[in-house]
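Asker: sequence and predicted structure are below.
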Amino acid sequence: MTLASMAIAQGAELNIQAEFKPDPSNPFFNKFENKTEPTGYCFFYPSKCQANNMFSLRTPIAFNSKHPIVAKHTDPRQGAIFYIPTEWRDFMVTHSQTGAQETVRVRIVGFGSQYRVAPDDIRLLVNDGLPGIDIGPAHRMMWGVSWNTPPGNCSGYSDTVSYNHIDFTFFWTTPSQAPCQKQAQFKIPRFRYNYLDFAYELQTPNPLKMSTGSYFGNITYTLGPNEDFDMGDVMIPTDSLLSLNFTLNVQHTLKVAIPPGGNKVELTPKGGWQQWLQKGRVPEKIYRDQTVLISASSRFKMQLSCEQMMGDTCAISNGSHEVPVDVLVSMPNGIANDGDSSAVSRKPLSVTTAQVFKSTFYVDNRASSLHFEIQKRHVEEMLSEQGNYKGNITVIWDSDL
């Protein structure tokens, strides 16, 4: 079978995973972490990829010449030329349960491969079939300059190069959406790129605005002449499509801790009952501010559930008479009102309407306050009645929005 007659396969798929999990030691780091094991360039040179915030994968996609590459061809598309999709591209990821969608951006920032000349030793191709030249100079003679020197619109890394008498391994970065090309100085009967390495950069959504769970999405690139990955008119890919399947896992924290005894709330006036007992002065209110420790990294809602209900709030009763209890909440810095991002200070809670809050950064074991209050006119009613007033009020923190 000749290279020109090879069939184009349906497509190749690669899976990319990223994860967000709040880190108490770094609460302001609100980004996804790429959990995909690198292959190709970043596997061999991890420090360079980390320094440039890029990741790489190797695909088995090869490119084969459909006819010989002519020496000193004048049309760049008849030789070694590379158009790489370097621009940012958007695609949607969808929550597996809720259907909520977020935008992810990806761009290709580098590529590499291993070219192969055939059927002869490169030293014979550049020296009229005669031996007597070293392999390294022969590769340079083929292109007029070392392949390790990237053409104008690409850049490269010198430590990525390896070669033998038929192969040359390379990796170039692609800072702009423009072709990179090399001109063969000698005829190459058959030419091949043995695989496709590519490096990519991601821009992920703010995980603090996303729900716990998994989001899935994909983006597909085309390969071949005048497609996304375009290696000219001579080099034909073994696959015409490259699909990147993304999974974004969000693992939020919402934890509430009430100090010992904090589940029993006794409402008293400021300064105690002395003003009432000694002077008959009705307190402006009776209240209790209860500290609650909260850890949160996402949006959540709060609502009341009551044993006894009056209007939109809960009540306590002496058995025959009941009075409403106002329940309010104050949050630490890092948790804001969902609508306008304002600070949460004495926000009323109700039975019928949930109040939604959001994390502006990860809050870990910080103090918030629940305010329980009965206002003066109701305190006056209570003082004219007999018996102890009591009731159960349940405060609900819920991350399921």
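Answerer: Perfect, thanks for sending it.

Asker: going forward, measure contacts between C-alpha atoms and count neighbours the same way
Answerer: OK.

Asker: in stretch 304-316, what's buried?
Answerer: 304-306, 308-309, 313-316 (16 or more other CA atoms under 10 Å).

Asker: what does stretch 330-344 give?
Answerer: Neighbour-count burial for stretch 330-344 flags 330-332, 334-338, 343-344 (criterion: 16+ other CA under 10 Å).

Asker: closest to Ala367 out of these?
Answerer: Pro332 (6.4 Å; CA to CA).

Asker: what sits closest to the closest one if chain neighbours are left out?
Answerer: Ser368 (5.7 Å; CA to CA, 6 or more residues apart in numbering).

Asker: let me have the buried residues of stretch 304-316 in CSV, extended by distance to Gln181.
Answerer: Listed next are these as CSV, based on distance: CA to CA, whole Å:
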residue, distance to Gln181
Leu304, 67
Ser305, 69
Cys306, 73
Gln308, 78
Met309, 76
Thr313, 72
Cys314, 74
Ala315, 78
Ile316, 81
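
Asker: farthest pair in those residues?
Answerer: Leu304 and Ile316 (13.8 Å).

Asker: OK, contacts around Phe32?
Answerer: Applying CA atoms under 8 Å, 6 or more residues apart in numbering, we find Phe32 in contact with 18-21, 204, 207, 248.

Asker: which one of the residues you listed is nearest Phe170?
Answerer: Ala18 (27.6 Å).

Asker: what number of residues lie near the closest one?
Answerer: Per other CA atoms under 10 Å, the neighbour tally for Ala18 reads 19.

Asker: and what of Pro179?
Answerer: With other CA under 10 Å as criterion, Pro179 counts 19.

Asker: list the contacts of it.
Answerer: With CA under 8 Å, 6+ apart as the criterion, the residues that contact Pro179 are 81-84, 153.

Asker: same list, the residues you listed, but as a markdown table with neighbour count, distance to Ser47 and secondary structure please.
Answerer: Below are those laid out as a markdown table (neighbours: other CA atoms under 10 Å; distance: CA to CA, whole Å; DSSP: H, G, I helix; E, B strand; the rest coil):
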| residue | neighbour count | distance to Ser47 | secondary structure |
| --- | --- | --- | --- |
| Ile81 | 20 | 28 | strand |
| Phe82 | 22 | 26 | strand |
| Tyr83 | 21 | 26 | strand |
| Ile84 | 26 | 23 | coil |
| Asn153 | 17 | 24 | coil |
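
Asker: also this one, for the comparison:
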Amino acid sequence: MKPMKTMRLAALSLALLGGAEVAMASEVTITAEFRPSSTNMRFKNTTPISGFCNRWPSYASCQEDDGKSIDLGINYTKETVSWAPIERDRFYALFPGTQLVDVSAAGGAPVQLSFSFTSFSAYLVKRSGLGFPANWGFYVEGGCRALQGAIGNGVSWGVNLWGINSPESPTGCHVGAHGEGEGLRAVSDISEFSVAYKLIAPNPLAMPAGLYTGEVNYSVGENGQIALGNNVTNLNTNSLKIKFELDVQHAFELQFPANSDKVILEPPGGWMRWLNGGPAPEKLVRDLPFRITKTGPMSVFMECEYLVGLLCGVRNPRNNHIAALDIKMSLPGGLQLHNGQAVERHPIPTGRTMPLRVETVTPVFNQPGALHFATAPGEAAAMVQHPGDTYRGNVTVVFDALL
């Protein structure tokens, strides 16, 4: 008998589990991309349009960046009462205020975007009851205003479009009725629950290239963060996840003259003064010009074949004498150090552990820069003590685009 009881209890548990209804979370993704050009320095919203603007794409607000809609995937049934004294018994919606959301690329520091709901639309089909659709008409009260007052077919269905008056801190929105008396009850199915939104993205010029992701979660229900009012049934979700994907791709190009892989140093004005019995040169120099296009942060450092303290050097193979070099860099004004200082003949550090970090203040396209090579103080006088000798060394200047 005991085995029989065990089997019956197990069968009952399976039946209960199979009959349970679990509201699934709704999830939408908002996407934007940054592709810089001389005329574009902003993120472009690439989120596919759905909801209201998918049905009525020519509507005025759907032409604006903050007016394009996205369907949140929220469906439910609601009983409404026209001109009900309790506002939540009417057709009702309340949205959360502005949310700051951290987004980050793989291995990078997070940056913040700002997200707000700016308008709201829903498609309502009456199941039963008297009067016009409960979301119809211009008589919108509370924290919204009617942007579109009447889209519908008689009394069977209706579509509302309400603007949220204070997106940073909304209050509940509701509508009494469309020229009707109090107390008319109706039961309606609501779908295509869509919103327009305002997305304030971070400054892309300060963001290394990459795919930045983040998310925000809201509860959904009669009293959720997205609140639907009283007498809601058949709600298909109790939560909404909004995911953000910001794709940042920077422009970066360096152009050096031909044969720039060899830099020959000589005294300012040439060797003739010294060859004619003049004093030893104070330094040997050469500037290497280049042109740069850059729209994001970067770091610069050197790698040396011969390291002299914190400087790169060149070596005399006959006697192994190594002379230190003083290597600096100048960049266009749109590229600055993190403290706002201009990059004007600024020393380049050696090694990738402590690079020179450069920020983009304004994007630069094909503008001039230069590498400045010179012997360190006192080195030229020592080098000319070995006339006819050649000093050589490899110096690699690394421009890291922080990709």
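Answerer: That came in fine, so what should we check first? Just so you know, these numbers come straight off a predicted model, no measurement behind them.

Asker: superposed, what's their TM-score?
Answerer: Superposed pair, TM-score by TM-score structural alignment, normalised by the length of structure 1: 0.85. Supporting alignment: 369 aligned residues with a CA RMSD of 2.4 Å.

Asker: coming back round to it: for the buried residues of stretch 330-344 of structure 1, which one is nearest Pro137 of structure 1?
Answerer: Scanning the buried residues of stretch 330-344 of structure 1 for proximity to Pro137 of structure 1, where the rule is CA to CA, the winner is Gly334, at 61.7 Å.

Asker: thought that closest one was touching Asn365?
Answerer: No - look at Gly334 of structure 1 against Asn365 with CA atoms under 8 Å: they stay out of range, at 11.6 Å.

Asker: sorry, back to before: out of the buried residues of stretch 330-344 of structure 1, which are inside strands?
Answerer: Counting by DSSP state E, the part of the buried residues of stretch 330-344 of structure 1 found in strands is 330, 335-337.

Asker: just tell me what Phe117 of structure 2 corresponds to in structure 1.
Answerer: In structure 1, the residue paired with Phe117 of structure 2 is Ile108, using TM-score structural alignment.

Asker: how many residues are close by the counterpart of Gln255 of structure 2 in structure 1?
Answerer: Residue pairing (TM-score structural alignment): Gln255 of structure 2 is matched to Ala257 of structure 1. By other CA under 10 Å, the residues close to Ala257 of structure 1 number 14.

Asker: so who does the nearest residue to Ala257 of structure 1 once chain neighbours are set aside touch?
Answerer: Leaving aside its chain neighbours, Ala257 of structure 1 sits nearest to Leu293 (5.0 Å; criterion: CA to CA, 6+ apart). Leu293 of structure 1 makes contacts with 256-259, 365-368, as judged by CA under 8 Å, 6+ apart.

Asker: surely Met4 of structure 2 forms part of a strand?
Answerer: No - according to DSSP: H, G, I helix; E, B strand; the rest coil, Met4 of structure 2 belongs to no strand; its state is helix.

Asker: what about it, distance to Ala11 of structure 2?
Answerer: 11 Å (CA to CA, to the nearest Å).

Asker: quick check: which element contains the counterpart of the residue nearest to Ala257 of structure 1 in structure 2?
Answerer: For Leu293 of structure 1, the aligned position in structure 2 is Arg291, judged by TM-score structural alignment. According to DSSP states H and E, Arg291 of structure 2 maps onto strand 285-294.

Asker: sorry, back to before: more crowded one of Met4 and Ala11 of structure 2?
Answerer: The residue with more neighbours, out of Met4 of structure 2 and Ala11, is Ala11; 11 against 8, by other CA under 10 Å.

Asker: wait, what's in contact with that one?
Answerer: Ala11 of structure 2 touches nothing, counting by CA under 8 Å, 6+ apart.

Asker: what's it aligned with over in structure 1?
Answerer: Counting by TM-score structural alignment, Ala11 of structure 2 has no partner.

Asker: assign Ala11 of structure 2 to helix, strand or coil.
Answerer: Assignment for Ala11 of structure 2 (three-state DSSP): helix.

Asker: ok, Leu383 of structure 1 next?
Answerer: helix.

Asker: that one: neighbouring residues, count only.
Answerer: For Leu383 of structure 1, the count of nearby residues is 11 (other CA under 10 Å).

Asker: contacts only, for it.
Answerer: By CA under 8 Å, 6+ apart, Leu383 of structure 1 lies in contact with nothing.

Asker: hang on, the earlier thing: quick one: distance of the strand or helix carrying the match of Phe117 of structure 2 to the chain centre.
Answerer: Element membership for Ile108 of structure 1, per DSSP H and E: strand 101-118. With CA atoms, centre = their mean, to the nearest Å as the basis, strand 101-118 of structure 1 stands 19 Å off its chain's centre.

Asker: give the contact list for Leu356 of structure 2.
Answerer: 299-301, 337, 348-349.

Asker: that one pairs with which position in structure 1?
Answerer: Match for Leu356 of structure 2 (TM-score structural alignment): Gln355.

Asker: over to Pro85 of structure 2?
Answerer: Aligned partner of Pro85 of structure 2 by TM-score structural alignment: Thr74.
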